[in-house]
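>>> my questions are about this predicted structure, shown below with the sequence.
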Amino acid sequence: MRITVFGATGGIGGHVVRQALDAGHKVTAVVRTASAFELEHPSLEVVRVPGLDAAETLREAVDGSTAVISGVGPRGRKDGPVASRSTQSILGAMEATGVRRFVAVSAAPLGPIPADEGFLNRRLLYPAINAFAADVYADLRVMEADIRASVTDWTIVRPPKLTNKPLTGRYRTVVGGTVPRSYSLSRADAAHLMLAVLDDPATVGQPIGVGY
């Protein structure tokens, strides 16, 4: 499988690239021109672009791929609508080149609150998180709406707080929902799930909650 990875220099994207190569896939890593990216591998192609805000410049990286994975997202509340703007361009490039399978990372607070979630989490934790990062989640909501409206065979992965802990391959998932009482997930495990869903037709057109 040939996989194009956006956000390849980021925490999740970097893990996606390495895990995909380890699994025997061919990978096209899309990185900004000024970004440092030193990984070398016989099955890795690196495409450098000035930015992710124009679909025309991304077509070469997407053309011929089996699937596209995006780990692009804001790194802080002051980054602006990074996720939605980049995703609009990625979707445009995919439509122009006929690539259908798309997996993108979002965030757990955009999912529904589980019916069996604890009272304190329902009344205090979830509202506090949404209020603290309101701009970030507004950007992700626009991103998710654009993905849902696209012609792609999409899957949206919604992890909780991300950590730099190692890959375990052991986590809980809820297709179309949110994992109850889940507070963290390693970036390596988020990448693992994003690769795992590529061949799972049950995840097409679905958001997936994930967490420990």
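Looks like it arrived, so ask away.

>>> alpha carbons only for contacts and neighbour counts from here, please
Noted.

>>> mind listing the strands for this protein?
Applying DSSP state E to the chain gives strands spanning 2-6, 26-32, 44-49, 67-70, 101-105, 153-158, 161-163, 172-175, 184-186, 206-211.

>>> could you dump these into CSV with mean neighbour count and distance to H192 added?
Below are those laid out as CSV (neighbours: other Cα atoms under 10 Å; distance: least, Cα to Cα, whole Å):
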stretch, mean neighbour count, distance to H192
strand 2-6, 26, 13
strand 26-32, 23, 15
strand 44-49, 18, 18
strand 67-70, 25, 12
strand 101-105, 24, 12
strand 153-158, 25, 11
strand 161-163, 16, 13
strand 172-175, 16, 12
strand 184-186, 21, 10
strand 206-211, 25, 11
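
>>> will you turn the ones you listed into JSON lines that also has distance to T57?
Putting the strands of the chain into JSON lines (distance: least, Cα to Cα, whole Å) gives the following:
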{"stretch": "strand 2-6", "distance to T57": "13"}
{"stretch": "strand 26-32", "distance to T57": "11"}
{"stretch": "strand 44-49", "distance to T57": "7"}
{"stretch": "strand 67-70", "distance to T57": "15"}
{"stretch": "strand 101-105", "distance to T57": "18"}
{"stretch": "strand 153-158", "distance to T57": "22"}
{"stretch": "strand 161-163", "distance to T57": "30"}
{"stretch": "strand 172-175", "distance to T57": "33"}
{"stretch": "strand 184-186", "distance to T57": "31"}
{"stretch": "strand 206-211", "distance to T57": "28"}
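
>>> alongside the first one, take a look at this:
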Amino acid sequence: MKLTVFGATGGIGGEIVRQALAAGHGVTAVVRDPARLGVTGEGLEVFRADLTDPEALRAAVAGRDAVLSGLGPRKKADAGIAAGLTRSVVRAMEAEGVRRLVVVSAAPVGPPAERQPVVDRIVGSLVAKVLRPVYDDLRAMEAELANSSTDWTSVRPPRLQDKPATGLYRKVVGGTPASGRFIGRADVAHAMLAVLDDASTVRQGVGVAY
């Protein structure tokens, strides 16, 4: 497949690029600063662009089979960038007639897990309050997706860890894995690539966790 990856210099985005190249896909990595991209390989194209300008992004998505985005706030001060930058990506895709889009969101944006232990509910409520601006941004991002013509999927992980990819995690389409507290960034990338051909995940949120 011909893939475009946004947020390619981030932890999840970089893993998407690395794993996609290893699987034999052609990858266009969209970055602000090419020097920050720590991935190389055959089939990789680096595309430098202003992510706030949909017109500047059209060439990066034109003719691609799918787009994956690791864009999102890394801290409370970044709240607002996920919705804004995703809006630019969506507009560029719509202009070029590219439909498949997979983004990363967060578990608290999805529905509560069934049979969630009391302790997990309490901890989750506290985290949601502390990081409310971040989750509000991601909810706004998902609202942008819902109002778009794209065939989107939002992958919603809990707390992220730096661990090697295992491919061993739980996935709930339209829901959240019970007691799902952690997952590695590499496995989030794995999940995002895995849902590309899964029709059941189109226009759905997908909860992932160990």
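Thanks, I have the structure now. Here the structure is a predicted model, which means the values were calculated and not measured.

>>> out of the strands of structure 1, which gets nearest to I113 of structure 1?
Proximity to I113 of structure 1 (Cα to Cα) singles out strand 206-211 among the strands of structure 1, at 10.6 Å.

>>> where does that closest one end up in structure 2?
Mapped onto structure 2 using TM-score structural alignment, strand 206-211 of structure 1 spans residues 204-209.

>>> contact partners of that stretch?
Residues from elsewhere that reach stretch 204-209 of structure 2 (Cα atoms under 8 Å, 6 or more residues apart in numbering): 107, 110, 152-158, 169-177, 180-183, 188, 191.

>>> neighbours of the residue nearest to S88 of structure 2 when sequence neighbours are not counted, how many?
Leaving aside its chain neighbours, S88 of structure 2 sits nearest to P54 (4.6 Å; criterion: Cα to Cα, 6 or more residues apart in numbering). When neighbours are defined as other Cα atoms under 10 Å, P54 of structure 2 has 21 of them.

>>> for P54 of structure 2, give its distance to V46 of structure 2.
17 Å (Cα to Cα, to the nearest Å).

>>> which position in structure 1 aligns with V155 of structure 2?
So V155 of structure 2 corresponds to V157, using TM-score structural alignment.

>>> residue contacts, its match?
So V157 of structure 1 contacts V103, A104, V105, S106, A107, A190, M194, P207, I208, G209, V210 (Cα under 8 Å, 6+ apart).

>>> re the thing from before, how far away from the center of its chain is the match of strand 206-211 of structure 1?
11 Å (Cα atoms, centre = their mean, to the nearest Å).

>>> and for stretch 36-43 of structure 1?
The answer for stretch 36-43 of structure 1 is 21 Å, by Cα atoms, centre = their mean.

>>> how about stretch 13-27 of structure 2?
14 Å.

>>> any idea which residue of structure 1 is furthest from its center?
F119 (29.4 Å; Cα atoms, centre = their mean).

>>> spatially central residue for structure 1, please.
Nearest to the mean C-alpha position of structure 1, counting by Cα atoms, centre = their mean, stands V105 at 2.3 Å.

>>> from L39 of structure 1, how far off is the nearest residue to that residue once chain neighbours are set aside?
Using Cα to Cα, 6+ apart and skipping the chain neighbours, the partner closest in space to V105 of structure 1 is V157 (4.8 Å). Separation of V157 of structure 1 from L39 of structure 1 (Cα to Cα) stands at 25 Å.

>>> repeat for G169 of structure 1
From G169 of structure 1 to L39 of structure 1 the distance is 23 Å (Cα to Cα).

>>> for A96 of structure 1, same thing?
As defined by Cα to Cα, A96 of structure 1 lies at a distance of 29 Å from L39 of structure 1.

>>> now L125 of structure 1
Using Cα to Cα, L125 of structure 1 is found at 39 Å from L39 of structure 1.

>>> same question for T87 of structure 1.
Applying Cα to Cα to T87 of structure 1 and L39 of structure 1 gives a distance of 24 Å.

>>> could you do T203 of structure 1 as well?
30 Å.

>>> can you check L52 of structure 1 too?
With distances taken as Cα to Cα, L52 of structure 1 is found 21 Å from L39 of structure 1.

>>> so which of those two has more stuff around it?
Using other Cα under 10 Å as the criterion, L52 of structure 1 and L39 rank with L52 on top: 23 against 13.

>>> give me the spatial nearest neighbour of that one, chain neighbours excluded.
S86 (5.1 Å).

>>> check V172 of structure 2 too.
Among residues not flanking V172 of structure 2 along the chain, G207 sits closest, at 5.1 Å (Cα to Cα, 6+ apart).

>>> repeat for T178 of structure 1
Per Cα to Cα, 6+ apart, closest to T178 of structure 1 is G209, 4.4 Å.

>>> tell me if I'm right that the residue nearest to the centre of structure 1 and W154 touch.
No. With contact defined as Cα atoms under 8 Å, V105 of structure 1 does not count as touching W154 (10.9 Å).

>>> ranges for the helices of structure 1?
11-22, 59-62, 82-97, 119-120, 126-132, 134-149, 187-196 (DSSP state H).

>>> comparing the fifth one with structure 2, how large is the average distance?
Helix 126-132 of structure 1: mean distance to aligned residues in structure 2 after superposition is 0.8 Å, counting by mean Cα distance after the TM-score superposition for structure 1.
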